[in-house]
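Next come a sequence and a model predicted from it.
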Amino acid sequence: MIESLKKYATPFHTIDDLDSLIEAIGDSKFVLLGESSHGTSEFYTIRAEITKRLIQEKGFSFMAVEGDWPACQSINRYIKGFSSSKQEAREVLEDFNRWPTWMWANQEIMELMEWLKQFNLRTNRTEKVGFYGLDVYSLWESLDEIVGYLDKINSPELEIAKKAFACFEPHNRNNESYAVSAGYLSEDCLKEALDLLSAIQRNKWKFDDNQENSLNMEVNALVTAHAEEYYRTMVKSDDESWNIRDRHMVDALESIVKFYGNDAKVIIWEHNTHVGDARATDMKDEGMVNVGQLLREQYGEDEVFIVGFGTYTGTVIASTEWGVNLEVMNVPPAQIGSWEYVMHQSGAMNKFLIFNEQNRKEFSATIGHRAIGVVYHPEYEQFGNYVPSNMGQRYDGFIFVDRTNALHPLVLERVFI
């Protein structure tokens, strides 16, 4: 495999060196850009430069990311200049107040936001480039959005929304409390959440679309229904709750695509574990699916181009346990025999690889592929941070940064909610 990498991988120094990758993307409708951690600066900056080129050169319509819908809507309103948007990018990013805040409230994203805003100001496109969150965690915030908007327009659906809100309210915005109540005691809000989703979908045509209100209400209702299912399921099955989450991401994505029209082209930013086809990993044996797999299955491999990202060593932003303050941690040299190790051994430099019919078989052996989460213990990395993967089938391209640096959060210390 090291010899094959020497043969097929291409060194790069700037975004212009990635011309052949942009060319390989071709006319794909979905471009998925991964990351092997949520706290690496180069993953954000390189993806940002690729995103700019896809928007400018190939007419991509919007970004969709592994973030909460309501908070990402603040970015969307800002870059589109909606009247309800805040005036400063830093102020907008304060809406990302759910741990881990650093994933989106960081300097790298703020710089991309300013570029997107300026592009939208200059463009003559009918529909401006958007920024949307696909994740499922914002149950309470999405309910707030729904109730607030329906109350504002005096909608008949307000009573249905209030009934759903009242069902969830005793749990005091505590996801774990709801999960235990619904998962173990069968005291759930399934009917109320589904009734709300049905009412919103049935009546979304009534909502004013000057600032994407119909889309906002529809996806918030999807979040409410799917988050209810996610939390109800997670106390009994991590694997099934994972599937609920990734299927939700695809459902939310399809709602946005329909809003933009069938010709919409999408850039997706998520962790490698979500974008790299699950069928090419040991996730398949556990019955788990992910976004990359689902999109390939639904739209065909010609319409989907998946790019993984990885590093050999460096620093990263992460935490030692869920909900505590972030740290800058050292990323140790990759485990001997892993994908990142052989990438480094083939030449200690930044490089990219395009998988195609000519070379996929040479990268079909199962190999450990590093995945760093928001909770990370570098000293125990060898016990759980490597996903057995067929790299040639998991991705269509791979970008390797030999030595990386930690992300730049806007606020280093804050109270997390």
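Cool, got the structure.

alpha carbons only for contacts and neighbour counts from here, please
OK.

what residue lies at the spatial centre of this structure?
The centre of the chain sits closest to E66, judged by C-alpha atoms, centre = their mean, with a distance of 2.1 Å.

need the contact list for it.
133-135, 269-271 (C-alpha atoms under 8 Å, 6 or more residues apart in numbering).

Nearest spatial neighbour of it, chain-adjacent residues omitted?
Leaving aside its sequence neighbours, E66 sits nearest to E270 (C-alpha to C-alpha, 6 or more residues apart in numbering; 5.1 Å).

Pretty sure the one you found sits against G34.
Yes. E270 is in contact with G34 according to C-alpha atoms under 8 Å; the separation is 5.2 Å.

Between these two, which is the more surrounded one?
For the pair E270 and G34, the greater number of neighbours falls to G34 (27 against 24), based on other C-alpha atoms under 10 Å.

still on that earlier bit, can you pull the contacts of the residue nearest to E66?
Going by C-alpha under 8 Å, 6+ apart, E270 touches 32-35, 65-66.

just V342 next, same as before
With contact taken as C-alpha under 8 Å, 6+ apart, V342 is in contact with 1-2.

State the helix or strand in which it lies.
In this assignment (DSSP states H and E), V342 forms part of helix 339-345.

What are the contacting residues of whatever helix or strand comes next after that helix?
Sequence-wise, the next helix or strand downstream of helix 339-345 (DSSP H and E) is strand 351-354. Contacts with strand 351-354, where a contact means C-alpha under 8 Å, 6+ apart, come from 5, 8-12, 18, 21, 24, 396-401.

alright, now check it against this:
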Amino acid sequence: MIKKIFKGILIFLVSLIILIGIGDFLWINLPKLSARKNISDIEDYGKGVSQINLDDNIEVVGLGEATHGNSDFQDLKLEVLKTLVEKNNLKSFAIEADFGEGMIINNYIHGNKRDENISRIFSFNIYHTKNMNDLINYMFDYNQKAKDEDKLSFYGFDMQDPEKSIELILDFCKENNILQEKDLQKDFSFIKDKKFKISKIIKYKEDLLLEIKAYADTLSSPKAKIVSRAITNVLDSVKYYELDFNDYTKANNVRDELMAGNVKWISDFEKAKGNKMLLISGHNGHIAKSEKFYEPMGSHLKKIFGEKYFIIGTDFYKGIVNINEVGPDSKRSNHVFVSADPLAYSARKFKGKYYLDFTKVKDGETFDLINKEINMVSLGEAYSPLMKFMPRSYRIKEVPKDLYDGMIFVYYAKPIAVND
């Protein structure tokens, strides 16, 4: 009798596991199959990236990336940058990287010594790639031939890694004989410590940084204004790292609002030089109009710039993504994901890549798709094997037009190759 009961329980459990497995298989794969559809009018609206045509009133262009780990999205930064430089006389580009790192890259592209691995400056190793070196050196090469007033500028709009900002602030103090009666290098020597904690800045050096900022604010040079903003970013970074990062919503709300403030400052700074348009690039989740769990940078920028902020999201149908694995080693590895996005599947009709301007789509099947919830991929910098069984961990179901003004779709996206 006991054997029969045990056998019955075993059969039930095995059957349950099989049913769960089948259910999970269908949950993962049915959306892929339903995305493989022929969109009858997509070729009427889809264009090449070089055919991006923006209205003259646009002041900030947001270019997103569905993941940080695909080389195709890094290549798109350069392709869109070149297009806007040629068509819209664009002069400035800002990326999701620390403000101080942007200052260093900007100094480099305005110099005369070429560096084939300049991307090593970034703290985020996702940017330590040939693709980013190519982008930066395109700007470097452009500036070698351009008049001073026509040269391109590079910025970072994030504030998570203030160490490089401090180094540049100290250089500025030395150049302008600011507080040289103090030993500033010694005062800030702790930033070179491998166990450096940002909280030390606010505890010991906030007053000193504010004193330097007061000096910088009395000067009228562009460099003084940039250094003043760098100090603001250092102090904002300290406040950010004082937050409880278990509160995901609050931490992201603070970061994205601060990044939006930097974009506004960069835009104003460039306008003062006569440069109307700014291209920014970051994760789709930051540049979008909305996000389910926090208010993204893009929402703040829409409030500031209104229709003068134009957002271009990105997606792939299938991609091999280089991503940071969850765990003590934090190693990077390649993993395959499928978005189940029918619009991205249609990139096959455009030799693997196309641009869709939502503002130009007035009716038809494409219109219906951009105005209803569809699957799209969204990956950050944390991978777990469990994600393979949980498609909602990497697929979002959103209305494309509610997030972006247009999108660039890639059929098959390749992984970044990190140089480290």
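Now that the structure is in, tell me what you want to look at. What you are looking at is a predicted structure, and each value in this text was computed from that prediction instead of being measured.

As a markdown table, the contacts of E270 of the first structure with distance to S214 of the first structure and secondary structure would be great.
Converted to a markdown table, the contacts of E270 of the first structure look like this (distance: C-alpha to C-alpha, whole Å; DSSP: H, G, I helix; E, B strand; the rest coil):
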| residue | distance to S214 of the first structure | secondary structure |
| --- | --- | --- |
| L32 | 26 | strand |
| L33 | 28 | strand |
| G34 | 29 | coil |
| E35 | 31 | coil |
| V65 | 20 | strand |
| E66 | 21 | coil |
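
Among the residues you listed, which one sits closest to V92 of the first structure?
V65 (16.3 Å; C-alpha to C-alpha).

now that closest one: how far from Y299 of the first structure?
19 Å (C-alpha to C-alpha, to the nearest Å).

next one: I256 of the first structure
Relative to Y299 of the first structure, I256 of the first structure is positioned 16 Å away (C-alpha to C-alpha).

cool, and Y78 of the first structure?
From Y78 of the first structure to Y299 of the first structure the distance is 31 Å (C-alpha to C-alpha).

Looking at these two, which is more packed in?
Neighbour count, other C-alpha under 10 Å: between Y78 of the first structure and Y299, Y78 has more, with 24 against 12.

Name the helix or strand for that one, please.
According to DSSP H and E, Y78 of the first structure maps onto helix 69-80.

distance from that helix to the second structure after superposition?
Mean deviation of helix 69-80 of the first structure from its aligned counterpart in the second structure after superposition (mean C-alpha distance after the TM-score superposition for the first structure): 1.9 Å.

What range does that helix cover in the second structure?
On the second structure, the counterpart of helix 69-80 of the first structure by TM-score structural alignment is residues 99-110.

Sort out which residues of that stretch are buried, please.
Within stretch 99-110 of the second structure, the residues scored as buried using 16 or more other C-alpha atoms under 10 Å are 99-106, 108-110.

try stretch 200-219 of the second structure
The neighbour-count check on stretch 200-219 of the second structure (16+ other C-alpha under 10 Å) flags 201-202, 206, 209, 212-213, 215-217 as buried.

now the helix holding V342 of the first structure, how far from the centre of its chain.
Computed by C-alpha atoms, centre = their mean, to the nearest Å, the chain-centroid distance of helix 339-345 of the first structure equals 26 Å.

again with stretch 385-397 of the first structure
The answer for stretch 385-397 of the first structure is 18 Å, by C-alpha atoms, centre = their mean.

The host helix or strand of A193 of the first structure - contacts with which helices or strands?
Using DSSP H and E, A193 of the first structure falls within helix 190-203. On a contact count with 3 or more C-alpha pairs under 8 Å, 6 or more residues apart in numbering; DSSP states H and E, helix 190-203 of the first structure meets helix 158-168, helix 213-234.

Please identify which of these is closest to F309 of the first structure.
Closest approach to F309 of the first structure among these is made by helix 213-234 (27.7 Å; C-alpha to C-alpha).

Next, the angle helix 190-203 makes with that closest one.
Interaxial angle, helix 213-234 of the first structure versus helix 190-203 (axes from the mean of the first three to the mean of the last three C-alpha atoms, to 10 degrees): 160 degrees.

Show me what I9 of the second structure aligns to in the first structure.
In the first structure, I9 of the second structure lands on no residue (TM-score structural alignment).
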